[in-house]
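In: pasting the sequence and the predicted model now:
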Amino acid sequence: MVHFDLLLPEGGAPGALWSAVDVLRELNALARVRAPRDALPAASWRLLGADGRAHRWHAQTCIDEDERRHARRPQPGPRVLLVAPLVMQSIPALQKLVRRNAASVELVRRRFEAGSLIGACGTGIWLLAQADCILSAPIPWLYQSGFEKYFPGVRMEAREPIVAERGCVCAVAPSLLHALVLHLARYAGLADLAHAGAEKLLLNTERQALSAAMTGTQVMGQARDTPLYLAQAWMQAHAAQPLRLADAAAAASVSERTLTRLFHQHSGMTPLKYLQGLRVQRAQMWLEGTFRSVDEIARDCGYGDTSAFCRMFARATGTSPQRYRDRYTFRGPRARWRLQETSLPEA
C-alpha cells in the first residue's frame, strides 16, 4: 500500500489536495474491482497542516471508516508527500509566503532526504526549490522571471508539463493535478493501476479519435483535405478489414509511391506501420475494457489468423494480448460483473 501525505502549507490552495483524494479513491476502486478479496486498499492518505501535523480538515477527506483507519495507521510501504500550490498575489508576496512556510520547507527537505517521493504543482514547486530538492522544474511562463531571480540554480523546463527527477515530480499547473498524482502512483509501485486510472481520469485524444472511427463516425482532425489525412481517416475506418496499400492510396487519390513518401515525411513510418499501430490501439482498448476473446479482437483488427495477430501485438507491446489484459483490465472477473448485474433490484 502506498501512503500519501497531502501537505497544505500556509496560503495553500486546498482544492488541489481534494482533487488528489479523488484520484486516490479512483485507484482504490479499480484495485477492489481487480482483486475484491484483498483487504488492503492500494493507497491511503492524510491531510497535513503547515506544521506537518494532521490538519483539522483531515476528517473531511475520508468518507468511511476504512479510509479513516488506514490514514491513522498507514501500512508499511512507499511514502509520497504531495504539496499544494500557493495562492499568489505577486512574485514578492509569493516569496514572502515561501519564507513564512519554513516548517513546511523543512518537512519537504526531511522527507526528500528520507527517500519519500515528493510531488508539487504550480507555485507549490517554490517550496521544493526552497528545500533544495530539485535541479529542474516546469515553471509557468508568467512566473519564470521571478523564479529565476530567487532560484537561479534551478533549471526551468518550458517544454515538458511534468518533470520527474531525483524522486521529485513537478507539474507546471494545478490543472495537471490528476496527471501528477497518477505519475506519483506509478513511481511508487502502482504502475498498472495508474495506467488504468489515466484512461478513466485523463483525456486520451488518440483513443478518443480512434473510438469515433471504430463506431463509424468520421475522425475529427485538421487539414482534412490533404492526402495523408484522407488516407489515415480511411485506414481508421477500415482497420477491421484486410487492407492493401492500393486501397488506401485510392481513397486519398494519390499513387502508392506518393502515399508512402507522405507517411515517411510526416510520421516517420510506413503506411503498414501506421496501420499496425491503429490495430494495436484498438486491441488495447478492447483488452482493457471488454471481455471479448482474443480471437474476436484479432478478427476485428483485420487478422484472420489469431497467431499472426498475437505475434504482431507482442512485437509492438512486448507482451501477449492475454498478459496485457491481465495487467491493465478495468474489470474484475466476469462472474463478479454478472453477479452484480443480476442482483440489481427491478424497477
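Out: The structure has been received and is ready for your questions.

In: rest of the way, CA atoms for contacts and neighbours
Out: Fine.

In: after whichever helix or strand Tyr229 is part of comes which helix or strand?
Out: Per DSSP states H and E, Tyr229 falls inside helix 227-237. Next along the chain after helix 227-237, taking DSSP H and E as the criterion, comes helix 245-252.

In: one more structure, for comparison:
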Amino acid sequence: MSEEFPVIKVAVLATDNVYGGNLMTCRDILYGIKWRAERLPGPKLDFELISINGADVVTYSGATISCDGEMDDRAWDVIILPHLWMGINELAELHRQIGPWLEPYLRNRKLVLSMGCGVYWVAAAGYLNGSEATTYWRQHDDFAQLFPEVSWQKDKAITESDNIYCAAGGNSMGDLMLNLAIRLFGESVARGISRDILFDIRRSYDFAPLRMGSQRSHGDRLIEQVQAWLESRYSEEVRLADVAKNHGMSLRNFARRFSSATGEKPLAYLQRVRLEAARDLLVHSDKSIKHISLDVGYSDSSYFCRLFRTQIGQTPAAYRKQFSD
C-alpha cells in the first residue's frame, strides 16, 4: 500500500483587469512546484485559478483567461492575489464579495501572497494596520492615503507580516513564489524552480530576511523589531550587548526573551540570517566566495566557509555548483 501524503491547496484569485503576465507566471511556477513535489516523498500540491463565479476573466490588455473554479467555501491553505491594472477608486467598487471571502483566511493566519494592487483587499480588511506593506509604486500614495494605519514601504520590494506577504513588482513576485516553494516543500524543489525559471534575476534587495519571515509570528513586538534590525544590519559588525542596550534590555534579559520568542539564541539567529544571504549571493551573483564572506559580515573567509559547511552541509563552492549544473 503506497503512503499517502497531505495535499497543500493553493487558490490564485483571478478578476477582470488582472495583470495577465503576473497571473500566468504564478500559474507556471505553481505548476513547476507541483511537478517537482510529485517526484519526492512528502506533501503534494494542488492549485486552481479561481474567479468570482468560475467564469473566464479578461485581463487589462484584453486577453481572456479560463479559470478552474469559483470563489466558493472550499478550504485553501494558500491564497494568492495577483496584481490588477486599475485605479484605487475602481478597486473599491470591484467585486465586493472578495473581502468577506478572504477575511477568514486572514483571521486564521493562512498564508496570503498579494502582488501589487492585489494587496487592496487585505488592507481594506484591516489586517495590515500597524504593519509594513508594499504595493505597485504608481499606487503607493493612493494606498497610503486610503489606508493611513498601514506602514507603506515605497522602497521595499517585499514585506511580510503575520503570514501576509506583499510584492511590489515582477521580479519580487518571482521571489515570493520561490519563497513559497521553500516554505512548503524545501530546498530541493525551490532549487529546481530557481535554476529553471528565476536564475537570471539580479535583485536590488536582500532575499534572506524573506526566508526568516515564518519566525516572526510569535507576537513579541520588541523582539520583532530586533529581528528586523538584525536582518537589515547583518553585514555590519554586530555586538549583541549593544543591540540589547539600544532596545532597552540587559544582555541577559535580551537573550532570554529572544530565545523564548524565536526558539533560537540571538547569535545563532544572526548567523542564520548571514548564511541565508550568502546562499542567495552564491546563486544569484558572480561574486567570489571571499567577497561574499565580507558582504555577509565575516572578514575571515576561512571561518565563513567552515561555518557554512557546518550549518548548510556542504561548502559554499559545492552549494553554488549545484545551481549551475
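Out: Everything's here; your move. Predicted model, so just to flag it, every value in this text is computed and none were measured.

In: returning to what we had before: other SSEs contacting the helix holding Tyr229 of structure 1?
Out: Packed against helix 227-237 of structure 1 by the contact rule (3 or more Cα pairs under 8 Å, 6 or more residues apart in numbering; DSSP states H and E) you find helix 205-214, helix 245-252, helix 256-267, helix 271-289.

In: mind redoing it with 6 Å?
Out: helix 245-252 (3 or more Cα pairs under 6 Å, 6 or more residues apart in numbering; DSSP states H and E).

In: what's the match for Gly99 of structure 2 in structure 1?
Out: Aligned by TM-score structural alignment, Gly99 of structure 2 pairs with Val105 of structure 1.

In: quick one: its match from Met269 of structure 1, how far?
Out: 48 Å (Cα to Cα, to the nearest Å).

In: so which of those two has more stuff around it?
Out: Legend: neighbour count by other Cα atoms under 10 Å for Val105 of structure 1 and Met269, higher for Val105 (23 against 14).

In: which residues are in contact with that one?
Out: 127, 131 (Cα atoms under 6 Å, 6 or more residues apart in numbering).

In: in what helix or strand does it lie?
Out: Element membership for Val105 of structure 1, per DSSP H and E: helix 102-114.

In: average offset between that helix and structure 2?
Out: Mean deviation of helix 102-114 of structure 1 from its aligned counterpart in structure 2 after superposition (mean Cα distance after the TM-score superposition for structure 1): 2.2 Å.

In: next, count neighbours for Arg53 of structure 1.
Out: Neighbours of Arg53 of structure 1 (other Cα under 10 Å): 11.

In: ok, Ser151 of structure 2 next?
Out: Counted with other Cα under 10 Å, residues neighbouring Ser151 of structure 2 total 15.

In: distance of whatever residue of structure 1 lines up with it from Leu278 of structure 1?
Out: Matched across to structure 1, Ser151 of structure 2 falls on Arg155, judged by TM-score structural alignment. Using Cα to Cα, one obtains 38 Å as the distance from Arg155 of structure 1 to Leu278 of structure 1.

In: wouldn't Val58 of structure 2 be in contact with Val18 here?
Out: No - under the criterion of Cα atoms under 6 Å, Val58 of structure 2 makes no contact with Val18, lying 7.4 Å away.

In: right, I'll call it a day here.
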